[in-house]
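Participant: This is a predicted model, with the sequence first.
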Amino acid sequence: MDNWQSLNYQYLINAIAIVGEALYRRVMELQNQSTKVSSDVKKEFQTEKISMSVPSNLQNICTTFQLSDFERELLLLCAGMELNPDWTSWCAAAQDNPKLDYPTFNMALSILKNPDWNALTPAAPLRRWGLIEVGNANILTIAPLRINERILHYLMGISHLDEELLEIMEIVDAADFLVDSHQLLAEQIGKIWLQNKHQNLSKIPIVQLCGSELAMKRNIAAAASIDSGFNLYSIRTSTIPSNTNDIYKLIRLWQREYLLNKSVLFLECNTTNSDTNKENAIDLLIERITSPLIVSTDVRRVFLHSPTITFDVNKPTAKEQRHIWNQALNRKVFQLNGFIDTLVSQFNLSSNTIASVSASTVETESNITIQNQLWNNCRLQARPQLDDLAQRIAPATGWDDLVLPLSQRQILQEVITQVRQKAKVYQNWGFSSKGSNGLGVTALFAGASGTGKTMAASVLARELSLDLYRIDLSSVVSKYIGETEKNLRRLFDAAEAGGVILLFDEADALFGKRSDVKDSRDRYANMEVSYLLQRMEAYRGLAILTSNLKDSIDTAFMRRIRFIVKFPFPDASQRAEIWQRIFPTDTPLEGLNIKKLAKLNVAGGNIRNIALNAAFLAAEEEQPVMMKHLLQAAESEYIKLERTLTDAEKQGWV
């Protein structure tokens, strides 16, 4: 390559020398001197035939942009001006004007062979592709002509991205490792480009990579590009100009870059922009670019004016993830006693994430310590994305805080068992081969407000050492068609990585009994519900719905939920049990009558509110919590419930 660099430079200098000689002759002619070149000057223009097995970049430019002989020499004239300091005085002398010490079109027409006026028109290659730049002047023919800096460097054998593109693009390097399923996608993309080359299509099909993990899509795109002999550059839609003139300029610059450097553009288009002008600019960019283009999206987009081939990019398979874990953990694997299977079953991670988690795990002599590190580090992976989409609830309650009939507690234990034993049943015992539908652990917690549904979910999260996220379905459901599905997709995709427990609160509105479909809104509402249930069933973690009225939920939906836990309104004995457990051990108490407190006909959530508010009243009076504080707190709670505290409920309290 160094030898080519040297030959390429010499080839360029020789070509410039021939144009330089023509310029020098013009100077001599105007000065009424002999146009015969002296021996001293001749040395400057002396050239020797250069033989190159690989074409020079000057030859490449002439072929690529189909330059005529006149256009070629005009380009060399501008290049020589940058490389030879003597040319400033020569240009002024050749134009008989000391102010015109630069190349002009008028000068080119007078000194170069086969002059052609069309060469300077905006549609001709030199200006259309920005090979030369025309400076400001009142008269076009004496305006300064200058070679574009990117083109000058290219002629010199130095290839880099245009400065204007460098501000908004970055090169994407090949990944160190690509799993087999992703390598297969890269090979398929390469075949698309190869087929287009053979068929010589005017528009290369757009490759759309659809999925939630940008890093995986970049790695696949880089492998496809490099294997096909291309460079890969990425651009974010946020950096694309909205102005029409600017977007056309960007398109021309990129098209030129592709022709010079055989590059692929990777467009990071992962979110829909609310700015109409920006969306139009993105569509225009995609429509007009004829080079290989890979568009990265979260959800599939439709490109009306361009042929498109879409690939869904999923996380590595369970088998591939186990292999990545084994490679990343190296000798630590032997301390884990099959714990990798548990990780793969619970957390759905990319290659990069597994590598990061493994690197952050400190080796110790304790197997349990390493397992806890890995588990907790995996849990952390989903938090950055999920914290923007849902409310994380820190599990602070255990089984002792939960007052439920034995049958309900047994169902909750079954839920825990199924989450814990997924790896053994689905992977080791082969149940996953029967299909992915229905493999998720789904549950419905039904009961009146305050009966312990959220507390039960918190208990499960604590027992399973998983994060719990609560989703208000009213904030996810959108009046705009298709937006609800998009919101749910973002949520589940983010949750998959961290294996979190998803708690969908107040599901009654979305899962209410279906009436006849009367309009498109009804059809889309049913589609939204079906999509949520489909994602819940396929979700690798635990997904829970809560409902105040179980009977209001359509039976067709109920059949697709694996566990149903009914949370009954507590009777007097259960309320007494809740009151006995509600106060922390450090809370000072005095004279509490649990039997009388149990007469309050309220749910466990209300009991907690009354106890907490009474504690604040007692703290303000610097007294232990007493029945008088609880009475005042109970009266406030009843007002909130729009109920009246009866004499029978409060009799004998104070």
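Facilitator: On my side now, so go ahead. Keep in mind that what you see is a predicted model, and the values were worked out from it rather than measured. Residues are numbered from 1 along each chain as shown.
Participant: Please count neighbours and contacts with C-alpha atoms only from this point.
Facilitator: OK.
Participant: Helices of the stretch 501-650 of the chain, residue ranges please.
Facilitator: Assigned by DSSP state H, counting those that start in this stretch, the helices in the stretch 501-650 of the chain fall at 508-511, 520-538, 555-558, 572-582, 594-597, 604-620, 627-640, 647-650.
Participant: just checking, what packs against the second one?
Facilitator: Other helices and strands packing on helix 520-538, by 3 or more CA pairs under 8 Å, 6 or more residues apart in numbering; DSSP states H and E, are strand 441-447, helix 483-498, helix 508-511.
Participant: cutoff 10 Å now
Facilitator: strand 441-447, helix 483-498, helix 508-511, strand 542-547, helix 555-558 (3 or more CA pairs under 10 Å, 6 or more residues apart in numbering; DSSP states H and E).
Participant: So which elements touch the helix or strand residue 417 falls within?
Facilitator: Counting by DSSP states H and E, the element that carries residue 417 is helix 406-420. Helices and strands touching helix 406-420, by 3+ CA pairs under 10 Å, 6+ apart, are helix 339-346, strand 441-447, helix 453-464, strand 542-547, strand 563-567.
Participant: Included below, for side-by-side comparison, is a second structure:
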Amino acid sequence: MNVAPRTDLSSAKDDLSVEEAILRLVRTLCRRRILWLDKLAQQAVSEPDLGNAHARALADMDAPGREAEFLDAHAEASALWQEAGTLHAHIFEGENRLRHLADVFGLSIEERQLVLLCLSTAIDPSMHLVFQSISGVSGGPVSEDMAARLFGHGRNAMWGPGSPLSRWHIIEETGGVLRLDPYVQSYLRGASDVDPDVAMLCRVINETPEPLPNWPVEELTERLIGALQRGMPTRVTVLGQPLSGRTTLASLISARLGRSVSVIDTGRIKGQIWDLIRMRVQRQALLHNSTIAWAGENALKGIEPLPDSIDVEFVIIETQEDAMPAIGWHEERVKIPSLTSVERKTLWQRYLPGAQVWPDGALDQLADRFRVTIGEIRHVAAQGDDSFEGVRQRTRALSHGKLGDLARLVECPFDRTDLHLPDGVSDQLDEFLYEAKTRNAFWEDPGARRLFPRGVGLIGLMSGPPGTGKTMAAQVIANELGLDLFRIDVATMIDKYIGETAKRLKRLFARASEINAVLLFDEADALFARRTDTKDSLDKHSNADTSYLLQLVEDYPGVALLATNKRQQIDDAFVRRIRYVFYLPRPERAERLAIWQQVVSVLASPQQAADLRPDLERLASDLPMTGAQIKNAALAAVFLPSGTERR
């Protein structure tokens, strides 16, 4: 027999709290059960054959049918049953966390009653004494058998392996003893909003900052609402670099849906626990009416292959190639656009009021030169130093480490006066620097971008014998622009395994395109050399890698420099696509003399350089050395021991 509690609300008190109602309900059912157990005890006394528990069990004295007949005919038991029904309705018809949990996870009436019974011991631990008295088990644990008898379900099962209670770990069962999951228990009691098991990797965002003008917040929200009204769960893939506002966009859309967003750092999830973590994250989101944003290096592992209980989730990744089709979902993909120099200037003014007193043009230079994100601007502004130089240095330092082992940061101690070049090359370098300093604002003009949809990067090919200053020229360019210089050894990028070179190049440019730096591809001959023959499949793939690198370099939005020792080995088809081709020859006599004087002045003193002028002129005339050779020779002379020391 299965008798569910009645739902008559006539005797419920409006001011009765949910926890008070739960305790009163469970105590009422226990008192009703005790009436029957007292009847059995009296019968055992009057019938000697039933004097022990074994005899009573064999006689099935505690049969559900017998209990129901007795209680239905018992006036007090009937009144208790009616009161229990009223309390049950009071609990599950009001707005409270227990009702929300039951509705969200679709709990049956039996499953709700199991949760209710387990919760009663959390509210009042003394309930274990009551349960001990009606079960005869020391400690009074909650069991399915006891719950079934209290709520009138006889010997019927109240849940199983497929139950939401099992799937969502709402109730844990150990040796027949039932307990609420600790987080679920704290949630039901209003004490915790974040599951401790996911707290270290979860960040709940409720803020709704003002979106940037070019963010499609309203359009996306409208499409999401339409999909949800059609019963279609939605997955939004948000593309963009870190700190570009990806999670902010997710929070803005979530807020317009009336929800918070739980951002999960998947990089913190270790080991084979993905299914458990995913369940706990989803459980928390469902309980708190939140969306989920999977972020971090393993973001794609967080998403479910098919929609189930979550109706809106975000996937936050960096590149389009990382995205996966969302079969079974309404799918949206949005790329956070890079900030324009005008937008960067506005944001600097918003977050850094001290910029108002900077020298004329300083703020424009900062906004134009550094392609930072809104998060990076906020980070720099929060450091408390609003001086132009302090802000510039911190903004520049944001690029450090972003390329990992793909490139090496090169110090740039040289300025324009350190380069001694032929007049033609020197003029060409000045033209290159002028374009590098003014190009960002130019390419943000829609008309210019329409005419030149590709090839907006600034590329310089520098060739010449070793030691003629190719690397120094790159250092001067970076220093003049106030940017960092990253050196990429092309030879180390080439992998003997087919396809690996392209993967490395793709990863390099995906990261480099969003940083503030000059890229120097050293030993560029390795990939850009002429290829007259294709003898085998490796040659074909090498040609493909060259074409791919050429495409990436042309699409790179920053400044890229290619250095080679032998210009004639570079493919002519590639050279024709580069506007700045620098040939750095061995220095002539006048240039060698200028280098000798500068090096000696620094390593010794200007006076000694003047005193040694005749000797330096003779060296410049007699020895056709490169700049690097002159520097090394001067350095060796500094450490040359005196005559006494040689003896």
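Facilitator: Looks like it came in fine. As the structure is a computational prediction, the values presented were derived from the model and not from experiment.
Participant: ok so, going back, what range in structure 2 matches the helix holding residue 417 of structure 1?
Facilitator: Aligning helix 406-420 of structure 1 against structure 2 (TM-score structural alignment) gives residues 423-437.
Participant: Now that stretch on structure 1. Mean distance?
Facilitator: Stretch 423-437 of structure 2, aligned to structure 1 and superposed, deviates on average by 1.2 Å (mean CA distance after the TM-score superposition for structure 1).
Participant: gap between that stretch and the chain center?
Facilitator: In this view, stretch 423-437 of structure 2 has its centroid 41 Å away from the chain centroid, taken as CA atoms, centre = their mean, to the nearest Å.
Participant: about what we covered before: out of the helices of the stretch 501-650 of structure 1, flag the one nearest residue 478 of structure 1.
Facilitator: helix 520-538 (9.9 Å; CA to CA).
Participant: Excluding covalently adjacent residues, which one is nearest to the most centrally placed residue in structure 1?
Facilitator: Per CA atoms, centre = their mean, the C-alpha nearest to the average position across structure 1 is that of residue 214, at 4.1 Å. The shortest distance from residue 214 of structure 1 to any non-neighbouring residue, by CA to CA, 6 or more residues apart in numbering, is to residue 296 (7.4 Å).
Participant: what about that neighbour, which SS state?
Facilitator: On the three-state scheme (DSSP: H, G, I helix; E, B strand; the rest coil), residue 296 of structure 1 is labelled strand.
Participant: Now for whichever residue in structure 2 pairs up with it, how many residues are close by?
Facilitator: Using TM-score structural alignment as the criterion, residue 296 of structure 1 maps onto residue 316 of structure 2. The number of residues packed around residue 316 of structure 2, counting by other CA atoms under 10 Å, is 28.
Participant: quick one: contacts for the closest residue to residue 362 of structure 1 other than its chain neighbours?
Facilitator: Distances taken as CA to CA, 6+ apart place residue 370 nearest to residue 362 of structure 1, at 7.2 Å, with adjacent residues excluded. Residue 370 of structure 1 is in contact with 332, 333, 335, 336, 361, 362, 363, 364, 376, counting by CA atoms under 10 Å, 6 or more residues apart in numbering.
Participant: Just name the closest of the residues you listed to residue 108 of structure 1, please.
Facilitator: residue 361 (68.4 Å).
Participant: Could you double-check that residue 347 of structure 1 lies in contact with residue 501?
Facilitator: No. Using CA atoms under 10 Å, residue 347 of structure 1 makes no contact with residue 501, being 11.6 Å away.
Participant: overlap in contacts of those two?
Facilitator: Common neighbours of residue 347 of structure 1 and residue 501 (CA under 10 Å, 6+ apart) are 495, 540, 541.
Participant: which one of the helices and strands packed on helix 406-420 of structure 1 lies closest to residue 45 of structure 1?
Facilitator: Taking these one by one with CA to CA, helix 339-346 is closest: 70.5 Å.
Participant: re the thing from before, am I right that the match of residue 296 of structure 1 is in contact with residue 244?
Facilitator: No. Applying CA under 10 Å as the test, residue 316 of structure 2 and residue 244 come out as separate, 11.0 Å apart.
Participant: any common contacting residues for the two?
Facilitator: Common neighbours of residue 316 of structure 2 and residue 244, counting by CA under 10 Å, 6+ apart, are residue 335.
Participant: Residue 586 of structure 1: neighbour count?
Facilitator: Neighbours around residue 586 of structure 1, by other CA under 10 Å: 6.
Participant: Could you identify the longest helix within structure 1?
Facilitator: helix 2-30 (DSSP state H).
Participant: buried ones in it?
Facilitator: 7-28 (16 or more other CA atoms under 10 Å).
Participant: Against which helices or strands is it packed?
Facilitator: On the basis of 3+ CA pairs under 10 Å, 6+ apart, helix 2-30 of structure 1 makes packing contacts with helix 39-45, helix 57-64, helix 69-83, helix 87-94, helix 105-111, helix 149-155.
Participant: For those, give me JSON lines that also has mean neighbour count and distance to residue 590 of structure 1.
Facilitator: Output for the helices and strands packed on helix 2-30 of structure 1, formatted as JSON lines (neighbours: other CA atoms under 10 Å; distance: least, CA to CA, whole Å):
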{"stretch": "helix 39-45", "mean neighbour count": "12", "distance to residue 590 of structure 1": "108"}
{"stretch": "helix 57-64", "mean neighbour count": "17", "distance to residue 590 of structure 1": "92"}
{"stretch": "helix 69-83", "mean neighbour count": "22", "distance to residue 590 of structure 1": "94"}
{"stretch": "helix 87-94", "mean neighbour count": "21", "distance to residue 590 of structure 1": "101"}
{"stretch": "helix 105-111", "mean neighbour count": "18", "distance to residue 590 of structure 1": "101"}
{"stretch": "helix 149-155", "mean neighbour count": "20", "distance to residue 590 of structure 1": "84"}
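Participant: how about TSV for those, with distance to residue 520 of structure 1 added?
Facilitator: As requested, these are exported to TSV (distance: least, CA to CA, whole Å):
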stretch	distance to residue 520 of structure 1
helix 39-45	78
helix 57-64	53
helix 69-83	61
helix 87-94	73
helix 105-111	64
helix 149-155	54
